[in-house]
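*Asks:* From the sequence below, what's the structure:
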Amino acid sequence: MKTLILSAIAATALAGGVAHAEDFSPNAKGDFIVHARITQVAPDKDAAILTAAGAATGLKAHVKDDIKPTLGFTYFLTDKVAVEAILGTTEHDIRAQGGTTDVLVHKTWVLPPVVTLQYHPLPAARVSPYVGAGINYMLFYSSKDKNGFTVKVDDGFGYALQAGVNVKLKDNWLLNADIKKVYFSTDAKINGGALKAKVDLDPLVSSVGFSRKF
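*Replies:* Sure thing, here's the model as predicted:
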């Protein structure tokens, strides 16, 4: 996914370098951009599964990556400052792994809306990078227990850091590549609390797609 993002940026930036300046417009206060992206949500690491008393079981909870289409909406408060909200949902398998054990215990959908405040230092450039920071809320829904296990994962708030780039094309179209690091921890209870895990999901949210400015 990272390779796809970098390749897309490089190819479009190269093409944009030979275009005329009048083919695109600079960022301006009041601009509204809609992003249609392909997004990968990749949780950071596994979490140790413990007994209710806190003893190690030798197992870890592994949350699988997922790729889905997402939408993003950016509104420019000034030519350099914007607010973005993203909307999308992904489905993740949760597996208990360790030694010779590798069993699916839960499947869940997650709705992780993220709202960030962005800074665009080069509003008049064709290749316009940005950075941002904001908050998110992780909402787990349509969950299904598997293989005789019951799993409860808590919803909650987190925060996010962001970096990205808009490559301005003709007729108010853009190519967008975006990476967010979302920091979020949750408690998972297995079999009514007989087992538990403190899961630092901290997913890397990587996106690439086309956008339209209005």
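
*Asks:* rest of the way, CA atoms for contacts and neighbours
*Replies:* Fine.

*Asks:* Who are the packing partners of the longest strand along the chain?
*Replies:* If you go by DSSP state E, the chain has its longest strand at strand 127-145. Using 3 or more CA pairs under 8 Å, 6 or more residues apart in numbering; DSSP states H and E, the elements in contact with strand 127-145 are strand 101-111, strand 114-119, strand 156-168.

*Asks:* any chance of the ones you listed in CSV, with distance to Q40 and mean neighbour count too?
*Replies:* As requested, those are arranged in CSV below (distance: least, CA to CA, whole Å; neighbours: other CA atoms under 10 Å):
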stretch, distance to Q40, mean neighbour count
strand 101-111, 13, 17
strand 114-119, 14, 22
strand 156-168, 14, 19
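
*Asks:* want to put them side by side, so please do this one too:
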Amino acid sequence: MQSPVEGGIHARDVLVRLRGISIMPQVGTSSTLSTLNVNVNNAIVPELDFTYMIRDNIGVELILATSRHQVTSNLGALGGVNVLPPTLLLQYHFNHQGKIRPYVGAGLNYTYFYNDGLKAGGQSIAVSHSSFGPALQAGVDVQITKTLFVNADIKKIWMRTDATLGGASIGTLRIDPLVVGLGVGMKF
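*Replies:* Here you go, the predicted structure:
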């Protein structure tokens, strides 16, 4: 018989996590954006994710979060843009029966850029509103009770958008954030 803290995770379990995440863009640019030395600020936001365990040690996770980032250049502030990157990951969970359960994941994100209010020299900067990119993840769940656990997680997400000014291309902005999170989760 298992104690209240034992139990692990098993096929058909659903894990729901709520994390506080720090989004740290690893910015890259091309063309005119490189000349302008464009940068994107960090953001701290909540994140919600759902994992369905297909097998005892294999899960599929959907990550939901949105953030607003301020964009700057050597011309000064260019404004802000919101980013919504739902991400789907296939995960492998090590030690699925243990109290300490590390995992790794790989998958795909679809990034939607919205509410962009970017301007340079009084002209609006338009950004393409979506992109697809890969995502990698590593984390650990530490079981506290049979259904409650704490979580630490790190992800690398590749996202990019093309920018135009007055209809002319001014380059590609790669945000490619490193995302670090801490939170709690429940097993259902």
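
*Asks:* Give me the TM-score for these two chains.
*Replies:* Taking TM-score structural alignment, normalised by the length of structure 2 as the basis, the two superposed chains have a TM-score of 0.90; 185 aligned residues with a CA RMSD of 1.9 Å.

*Asks:* Columns distance to S206 of structure 1 on top of the helices and strands packed on strand 127-145 of structure 1, output as TSV?
*Replies:* Output for those, formatted as TSV (distance: least, CA to CA, whole Å):
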stretch	distance to S206 of structure 1
strand 101-111	16
strand 114-119	13
strand 156-168	10
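
*Asks:* Sticking with T57 of structure 1, tell me its helix or strand.
*Replies:* Secondary structure assignment for T57 of structure 1, by DSSP states H and E: strand 56-63.

*Asks:* Any idea how far that strand is from the middle of the chain?
*Replies:* How far strand 56-63 of structure 1 lies from its chain's middle: 24 Å, per CA atoms, centre = their mean, to the nearest Å.

*Asks:* buried stuff in it?
*Replies:* L59, K60, A61, H62, V63 (16 or more other CA atoms under 10 Å).

*Asks:* How about stretch 166-185 of structure 2?
*Replies:* For stretch 166-185 of structure 2, the buried set under the neighbour-count rule, 16+ other CA under 10 Å, comprises 169-185.

*Asks:* is it true that V5 of structure 2 touches Q143?
*Replies:* Yes - using CA atoms under 8 Å, V5 of structure 2 is in contact with Q143, at 6.8 Å.

*Asks:* which residues do the two both contact?
*Replies:* Residues touching both V5 of structure 2 and Q143 (CA atoms under 8 Å, 6 or more residues apart in numbering) are K99.

*Asks:* how far away is the residue nearest the centre of structure 1 from G16 of structure 1?
*Replies:* Among the residues of structure 1, the one closest to the centroid is V205, at 2.7 Å (CA atoms, centre = their mean). Taking CA to CA, to the nearest Å as the criterion, V205 of structure 1 is separated from G16 of structure 1 by 26 Å.

*Asks:* Same question for G164 of structure 1.
*Replies:* Counting by CA to CA - G164 of structure 1 and G16 of structure 1 are separated by 17 Å.

*Asks:* For N57 of structure 2, give me its contacts.
*Replies:* Listed by CA under 8 Å, 6+ apart, the contact set of N57 of structure 2 reads I9, H10, A11, Y92, H93, F94, N95, H96.

*Asks:* can you tell me which of the residues you listed are in strands?
*Replies:* Y92, H93.

*Asks:* Just give me the closest of the contacts of N57 of structure 2 to L75 of structure 2.
*Replies:* Nearest to L75 of structure 2 among the contacts of N57 of structure 2, counting by CA to CA, is Y92 at 45.4 Å.

*Asks:* What's that closest one aligned with over in structure 1?
*Replies:* By TM-score structural alignment, Y92 of structure 2 lines up with Y119 in structure 1.

*Asks:* One more: V16 of structure 2?
*Replies:* Mapped onto structure 1 by TM-score structural alignment, V16 of structure 2 lines up with V34.

*Asks:* what residues are up against the nearest residue to its match once chain neighbours are set aside?
*Replies:* Of all residues not flanking V34 of structure 1 in the chain, F73 sits nearest, at 4.8 Å (CA to CA, 6 or more residues apart in numbering). For F73 of structure 1, the contact set (CA under 8 Å, 6+ apart) comprises F32, I33, V34, H35, E84, A85, I86.

*Asks:* Please report the number of neighbouring residues for the third one.
*Replies:* This points to V34 of structure 1. Residues lying near V34 of structure 1 (other CA atoms under 10 Å) number 19.

*Asks:* With the fifth one instead?
*Replies:* Taking other CA under 10 Å as the neighbour definition, E84 of structure 1 ends up with a count of 20.

*Asks:* Now do the same for V45 of structure 2: its match in structure 1.
*Replies:* The pairwise alignment with structure 1 assigns V45 of structure 2 to K68, based on TM-score structural alignment.

*Asks:* now D153 of structure 2
*Replies:* Using TM-score structural alignment, the equivalent of D153 of structure 2 in structure 1 is D178.

*Asks:* Check A138 of structure 2 too.
*Replies:* Match for A138 of structure 2 (TM-score structural alignment): A163.

*Asks:* so who does its match touch?
*Replies:* Contacts here follow CA under 8 Å, 6+ apart; on that basis A163 of structure 1 touches P129, Y130, V131, G132, D178, I179, K180.
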